[in-house]
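Asker: Give me the fold of what follows.
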Amino acid sequence: MATDNITAVNAPNLFIDATNGIRYAYRRFGKSGGVPLILMQHFRGNLDFWDNALLDAFAAEREIIAFDNTGVAATSGKTPDNVRQMARDAISFIEALKFETVDILGFSLGGFVAQDVTLLRPYLVRKLILAGTGPQGGPGMHGWVKDIADAARKADSGGAELAYIMFKGTPTSQAKGQEYLGRFMARRTDRDAGGTLQTRDAQYDAVVDWGIPDHSKLQRLAAIEQPTFVASGDDDRMLPPRLAYIMAGLIPNAQIKIYPDAAHGFLWQHHREFAADVNSFLG
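Answerer: Below you'll find the model as predicted:
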């Protein structure tokens, strides 16, 4: 599929039917050939929440595919309330595109899903990036701290809540948050469908279930043999960087980087540096 002349702002909304009966919405563009990079999105996020500047930097070196999982935004079905089913649905999407090998970048909740996809289909995944996420059963993950949870779960959550959750309270980080919001609104036409409260509630149930403390579940990470890049902001209050250190310590072939003066949205704030790090890792 020729995608070289498409950017994040003008990438068309595409649809594909999978064998599980779900019609997935996705965007696909970038440098053709090689192993594609599949992007798995955060809590309540849709195709438009990916940072355009970050995606274009990825796409300069490889083909990228962002998608809405089951029940999210323009994808059909009902959002499941557990990560395992989300992972199986993501596998169905990848299979519908006829890929035999992929790289995966999972952000936040998408990182939970990416871990399960890699564990369920290890032969499918070549390399793995886990951004702002945590391991199943990890300490301090059973839901989010109250102010973060209240902002994230607010029915009419908007730019103010996004800036509060995703960016550190420093002037420099908050300024970067406003820059991201400007890029977020750069796409004027063919924007993705909005999320639903059913998706919000199901995804939060999945987050809480994943975070039930269980030391034994941490041992699952030892089965991820793929080269893995673990990344976090130094002041992520949603999924603290200590979780990144746990994952990097338990995944046999992992490397880690903590980005300064940054919170959960470090990959948007440090989009140039993070893109360069990911492209180097995948290359």
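
Asker: going forward, measure contacts between C-alpha atoms and count neighbours the same way
Answerer: Fine.

Asker: what about Ile129, which SS state?
Answerer: Judged by DSSP: H, G, I helix; E, B strand; the rest coil, the three-state class of Ile129 is strand.

Asker: give me the number of residues near it?
Answerer: Neighbours of Ile129 under the rule other C-alpha atoms under 10 Å: 26.

Asker: what residues are up against it?
Answerer: Ile104, Leu105, Gly106, Thr228, Phe229, Val230, Ala231, Val278 (C-alpha atoms under 8 Å, 6 or more residues apart in numbering).

Asker: just checking, which of the residues you listed belong to strands?
Answerer: Ile104, Leu105, Gly106, Thr228, Phe229, Val230, Ala231 (DSSP state E).

Asker: Quick one: the strands in the protein, in order.
Answerer: For the chain, the strands defined by DSSP E occupy 14-17, 23-30, 37-40, 63-67, 102-107, 125-131, 228-233, 254-259.

Asker: and the third one, what other elements does it pack with?
Answerer: With contacts defined as 3 or more C-alpha pairs under 8 Å, 6 or more residues apart in numbering; DSSP states H and E, the secondary structure elements packing on strand 37-40 are strand 63-67, strand 102-107, helix 109-120.

Asker: another one to check against the first:
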Amino acid sequence: MATLETKQGALEFTTGDGVRIAYRLDGSVDKPVLLLANSIATSMDMWEGQAARLKEHFRLLRYDYRGHGGSDTPAGPYSLDRLGRDAVELLDALRIDRVHFLGLSLGGIVAQWVAIHAPERIDRLILSNTAAHLGSPELWEGLIASVLKPGSMPETAESFMKNWFPSSMLTPDNPIVKSFREMVLATRPQGIAGSWAAIRDMDLRRTASLIDRPTLVIAGEQDPVTLPEHGELLAKTIPGAELLVLPSAHLPNVEMESAFIEEVTAFLRRL
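Answerer: Predicted coordinates for the structure are as follows:
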């Protein structure tokens, strides 16, 4: 698995099925590694606002899903098994045995898969604004068909903004919302459609009970995507899991950055 320099200091490795995945590894080598996994239709830059404070305590490993950011976009659909193996193969390529794993939205689904199938790779687990199962296949089929229509990305981006941020942030001059809109518009439609197919086909409502890592589940009171009850179900299913409900929409790492970082850091550094 070759590693080489790419744009803006990112690196690449090649997965077992020949897909180049972009990643970054930042911070002091004497700190524990924290693997961050993103929401769908974003890149590893989703965590840029929180990176400086998190690096005070952790060495940060970020990466772009296939079809996202600086990674390749193979033909879809994608499977959760493949997305999970991408994360495990990244750790293999870097010879990292264990990490803390923080996954948000789709990242939380990938993190669940890794915790179920490769629990020895995880120390502590944080599942933020995510679910073990999300809606009927018909819902996702409609979304997949819509995003693959030519010229659909501006409408798709606006839909994401309304789902991710509270109305108070959705102003024309908000630089945070603007940066996230640009991330969505830079994502290839096939990357979004392929990842939605993985969500369409996944159901971890029973297998999540196999997770034996210390786990914190974070939910948003006003999250219209992964509802508070999705987080409540996850916390009930995973033995010993803790539940934290924040007064946020879908991206508490952005909307409530200080509170989010404080809670994450406290959980991950707990003896």
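
Asker: What does the superposition give as a TM-score?
Answerer: Overlay of the two chains. TM-score (TM-score structural alignment, normalised by the length of structure 2): 0.82; 255 aligned residues with a C-alpha RMSD of 3.1 Å.

Asker: before we move on, back to that, what's the most distant pair in the contacts of Ile129 of structure 1?
Answerer: Within these, Ile104 and Ala231 form the most distant pair, 13.6 Å apart (C-alpha to C-alpha).

Asker: quick one: which of the ones in strands among the contacts of Ile129 of structure 1 is nearest Thr75 of structure 1?
Answerer: Scanning those for proximity to Thr75 of structure 1, where the rule is C-alpha to C-alpha, the winner is Gly106, at 18.4 Å.

Asker: and the residue in structure 2 that the closest one lines up against, how many neighbours?
Answerer: Residue pairing (TM-score structural alignment): Gly106 of structure 1 is matched to Gly103 of structure 2. Residues near Gly103 of structure 2, counting by other C-alpha under 10 Å, number 23.

Asker: Equivalent analysis for Ala259 of structure 2, please.
Answerer: By other C-alpha under 10 Å, the residues close to Ala259 of structure 2 number 13.

Asker: that older thread, of the strands of structure 1, flag the one that's most buried.
Answerer: Mean neighbour count (mean count of other C-alpha atoms under 10 Å) peaks for strand 228-233 among the strands of structure 1, with a mean of 27.

Asker: In structure 2, which residue range corresponds to that strand?
Answerer: Going by TM-score structural alignment, strand 228-233 of structure 1 sits over residues 215-220 in structure 2.

Asker: to the chain's geometric centre, what's the distance from the matching stretch?
Answerer: 13 Å (C-alpha atoms, centre = their mean, to the nearest Å).

Asker: Now that stretch on structure 1. Mean distance?
Answerer: Superposed on structure 1, stretch 215-220 of structure 2 shows a mean distance to its aligned partners of 0.9 Å (mean C-alpha distance after the TM-score superposition for structure 1).

Asker: What residue in structure 2 is paired with Leu54 of structure 1?
Answerer: In structure 2, Leu54 of structure 1 lands on Gln50 (TM-score structural alignment).

Asker: what sits against that match?
Answerer: Asn253, Glu257, Ile261.

Asker: Roughly how far does the second one sit from Leu34 of structure 2?
Answerer: Right, the one you point to is Glu257 of structure 2. 17 Å (C-alpha to C-alpha, to the nearest Å).

Asker: Spit out the contact partners of Gly143 of structure 1.
Answerer: Ala149, Tyr204, Val207, Val208, Gly211.

Asker: One more pass at 6 Å, please.
Answerer: Val208 (C-alpha atoms under 6 Å, 6 or more residues apart in numbering).

Asker: before we move on, back to that, need the ones in strands among the contacts of Ile129 of structure 1 in a markdown table with distance to Ala193 of structure 1, can you?
Answerer: Formatted as a markdown table, these follow (distance: C-alpha to C-alpha, whole Å):
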| residue | distance to Ala193 of structure 1 |
| --- | --- |
| Ile104 | 24 |
| Leu105 | 22 |
| Gly106 | 21 |
| Thr228 | 32 |
| Phe229 | 31 |
| Val230 | 30 |
| Ala231 | 29 |
